[in-house]
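Q: Task: produce atomic coordinates for the following.
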Amino acid sequence: MANLIYPLYQLMTLFTAFLNPIAFHGEPKPRVEFDSHKALFVFGDSLFDPGNNQYLNGSLPQPSATTWPYGETYFEHPTGRLSDGRIVPDFIAEFAKLPILTPYLKPGSHRFTDGTNFASAGAGVLPETNSGTIHINLQLSYFKDVEKSLRKEIGNEAAKNLLKRAVYLFSIGGNDYFNFYTMYPSATQTDQRKYVEMVIGNLTSVLKEIYGMGGRKIAFQNAGPLGCLPSMREMNPNLGGECAEELSKLAGLHNRYLASVLKKLESELPGFKYSLFDYFNSLGDRVSNPSTYGFKEGKAACCGSGTYRGSGCGGGVSGTDLFEVCSDPGEYVWFDGAHTTERTNRQLAELLWSGVPNLTRPYNIKQLFELA
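A: Below you'll find the model as predicted:
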C-alpha cells in the first residue's frame, strides 16, 4: 500500500507546484491573463480627483467636496469628487469595463491590476503650485510604488505586459495657469511663453519617465477655457459676464505646446502612442451654446453663491457659507464654480472614449486600449 501512496503524493506535489509557481521558483511566473488585461492609471487635478485630497495629512483645509450636495446625483453622498456625481475617469473606466477606480490614498487593499487614480484637487505640474496637494511629480512617485507592488504581486514579466498595455490618462495644468494669472495679471507674452514652456517641460519629463517604466499609451485632456469658469466671471464683474480672455489665451498657448510635444514624443519614442482630447473647445461650446447639448444654463453653476454661483458650494472651505443649489444639476454645464456636472462629464468622457479625429486625435481612448 505504501508503494501506491508515495507516487500519489509525488503527483499531488507536482500538481500543487503547477498551480503555485512560487513554490519552487521563488517568484511568480507571468500569468497569462495579464497579457491582455486592461488597466487605467489616472493623473491630474480636481477634474479627475476621485477623493484623494480627503486622505491628505491635514496640510489642506477640509475640501468642500466632502459635504452635501457633492455626490448627490449618483453616489447619493459626498465622495470627495467635485461634482454632483461621477467624473470623467469614472466613465472611462466603465466604458473599458473596469471598476470605478478608487483614490490611490484610500486606506485598505487595492486592485492595482485594474489601475488606480492619483489625481489631486488643486494639483499642478509645478511642485510650487498649491503646495500640500499631490503635484504631478509626487503622483509619478506614487506610480513608481504601484509598479513595484505589481512586480511583487504578479511577477516582472506580467507587470511589464500590463504596464505596456495600460492607458495613462491626464488632466493637469489648469491650476498652474490660475496661479500665474493671479500673481502676474500684467505678464508680457514673453513671460507667458516662458512659463508655459516650463510647465510643458516638467510634464514632458514625467511622460518620458512613464515611458521608461513601460508605459506606451498616453491620453490627455487638454486645458479648458479657464477664463469662462463661473468663478472667473464672479471674480471679474468688470467683464460684464464675459470670459476672462487673457486666462483662456494662456490655456490655449499651453494646448498648442502640448500638441507639439506629444507629436514629437511619438516620433522620438518607439511605440509611443497618444490621444489628445480638445477639452478646450468641447467644453467651451457647451458653455456658449448649452441648448445644443441639452442644457439650459452654461454660464452659471448649479451650486454656489453670487451672480453666477461661482463660489461657496457646500459651504465653502469653512463649510458655513450660505449657498444655493439648483433643483436639477442635469440642466447645468457647471456644478460649482470650476467643475462640471455629471451629465457634462458623461458627454465629455464619450468624446474622449470614441470621439472623431477633429476632437480626439490621433487615437481615441477606445482605440488606444485596442492597440497591442
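Q: Could you use CA atoms for every contact and neighbour count after this?
A: OK.
Q: Skipping its backbone neighbours, what lies nearest the spatially most central residue of the chain in space?
A: For the chain, the residue nearest the mean C-alpha position is F48 (3.7 Å; CA atoms, centre = their mean). In space, and not counting its chain neighbours, F48 is closest to A119: 5.8 Å by CA to CA, 6 or more residues apart in numbering.
Q: Please provide the structure for the following sequence as well, for comparison with the first:
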Amino acid sequence: MEYSHTKLVSFLLLFLILFLSSGAEARRQPNFRPTKLFVFGDSYVDTGNTMKVDSSAWKDPYGESFPGQPAGRFSDGRVLTDYIAKYLGVKSPVPYQLRESKPEHVKYGMNFAFGGTGVFNTSSQYPNMTIQIDFFEQLIKNNVYTKTDLTPSVALVSVAGNDYSYYLLTNGSAEGFPSFLASVVNQTKINLIRIYELGVKKIIVDGLQPLGCLPEVTLTSSFQQCNSTFNALVGIHNSLLNEAVAQLNQQAKDNSTFIVLDLYDSFMSVLNHTSSTSGHKLKPCCVGLSSEFSCGFVDDDNVKQYDVCDVPKSSFFWDLVHPTQAGWHAVYNKLRKTTALKQLY
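A: Here you go, the predicted structure:
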C-alpha cells in the first residue's frame, strides 16, 4: 500500500512537470492569427477608393492583368495590399468608398487608402492619413468594429512619397527639406500611435521606396539610371522612420508590434536582378506618347495617347510611379524572406 502511494505521488509529480513544461512551451508558441486587415495611405495600397471620373486607376489599361478590367488599383493588377492580405491569410479588405455596396466584405477589414494622398495635404483632393484614421475611428464608434474585432487585426500603413512630391511642386526650399523630412516621419509616428490606441496591436509601415529610381525621375536619363540625390534623401527618411518605430516598440506595454517593411532594399534587389524586354529595367510598361500624356490618357477623339508593352509581367514598373503586378509580387517575395513579416505571427 505504501509502495502504491509512492508510485502515485511520483506519477503526479511527473505529470505536473510535464504539464507545466508543456504550458511554458505553449506560451512560447505564437498564437496571433489575424482575421482583419486595415489599410491607410496612398496609391501603393489603394484598391479602389478614388473616384472613377478623375482617376487613371479606373481607366484602361489599368487592371488588365487582374481582375481583367480597371478596378481602382494603380497597376495592371494586384498591389501591395493584396499580397500582404495573402500573407496574413485574409481577403483583401474592401475599399472604404465601396463598403456599403459590399457589406459582406466588411468583416475582413477595410482599406482607407486614397491614391495621391500623404500624411499631410497634397495636391490630391482626397483625405490625408489623419482623415483616413478619422473614418476608421468613426466606424469603431458606430460599432462596425469592436475591440474584439480589432485585437486579432493588422494595420498596413503606406507613405510612398506624395508629401515630398508636393513639397517640391510647391517650390519648397532645399534648406527646409531636412526639417520637412523630420515632420513627415513625426506625423507618421503620430498616426501609428493613434491606430494602436484605437485597438490595432500589429502595425506595418512601409519604408520609402527608392524614389530616385521611379520612371518619373529616370525619364530625364531615358530610363537609364537612378537619381542618387533622391535616393540619399530616401535614406534619411528611412533612418528616421526606423528610429521612430524602434522607440514605439520599446514603449509598447503589451504584445504590440510595429514593423517597418524595407521597400527600399526589396525594390533595389528586384531591380538589380530584372531583365526587361525593352532593355531598360527602369522603363515603365505603360507610358504616354509624350511628356504631356500619361498612362491611360485618351484625347477628345477617344484616341489613346499612350503605349503599353506586350507583356506587363516582363516589366517592374507599370507607369511612371507604380510597379506592375509582377513587380509587386517580386517585392513581396523579397519581403517574405526578411524577418519583418514573420513578426506578425
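Q: Tell me how they score on TM after superposing.
A: Remark: TM-score between the superposed chains equals 0.81 [TM-score structural alignment, normalised by the length of the second structure]; 310 aligned residues with a CA RMSD of 2.7 Å.
Q: which residues does the residue nearest to F48 of the first structure contact?
A: V42, F43, G44, D45, S46, F48, D49, P50, N52, P103, I134, Q139 (CA atoms under 8 Å, 6 or more residues apart in numbering).
Q: Determine which residue in the second structure is aligned with it, please.
A: Taking TM-score structural alignment, A119 of the first structure has A113 as its aligned residue in the second structure.
Q: what's the distance between that match and I193 of the second structure?
A: 18 Å (CA to CA, to the nearest Å).
Q: Okay, and the residue in the second structure that S260 of the first structure lines up against sits in which element?
A: Matched to the second structure by TM-score structural alignment, S260 of the first structure sits across from E243. Secondary structure assignment for E243 of the second structure, by DSSP states H and E: helix 228-251.
Q: so the following helix or strand past that helix matches what in the first structure?
A: Counting by DSSP H and E, the next helix or strand C-terminal to helix 228-251 of the second structure is strand 257-261. Strand 257-261 of the second structure corresponds to residues 273-277 in the first structure, going by TM-score structural alignment.
Q: next one: stretch 186-193 of the second structure
A: Going by TM-score structural alignment: stretch 186-193 of the second structure matches residues 201-208.
Q: Can you state the mean residue-to-residue distance of the matching stretch versus the second structure?
A: Once fitted to the second structure, stretch 201-208 of the first structure is off its aligned match by 1.4 Å on average (mean CA distance after the TM-score superposition for the first structure).
Q: Quick one: residues in contact with that stretch.
A: V125, L126, I136, N137, L140, V261.
Q: Give the buried residues for it.
A: By 16 or more other CA atoms under 10 Å, the buried positions in stretch 201-208 of the first structure come out as G201, L203, T204, V206, L207, K208.
Q: Just give me the closest of those to S354 of the first structure.
A: For these, the minimum distance to S354 of the first structure (CA to CA) is 23.0 Å, reached by L207.
Q: Distance check, that closest one against L351 of the first structure.
A: From L207 of the first structure over to L351 of the first structure (counting by CA to CA), the distance is 23 Å.
Q: hang on, the earlier thing: redo the buried residues of stretch 201-208 of the first structure as TSV? Include secondary structure.
A: Formatted as TSV, these follow (DSSP: H, G, I helix; E, B strand; the rest coil):
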residue	secondary structure
G201	helix
L203	helix
T204	helix
V206	helix
L207	helix
K208	helix
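Q: can I get these in CSV with distance to C326 of the first structure?
A: Putting these into CSV (distance: CA to CA, whole Å) gives the following:
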residue, distance to C326 of the first structure
G201, 41
L203, 38
T204, 41
V206, 40
L207, 40
K208, 44
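Q: all strands in the stretch 101-250 of the second structure, in order from the N-terminus.
A: 109-111, 153-157, 202-206 (DSSP state E, counting those that start in this stretch).
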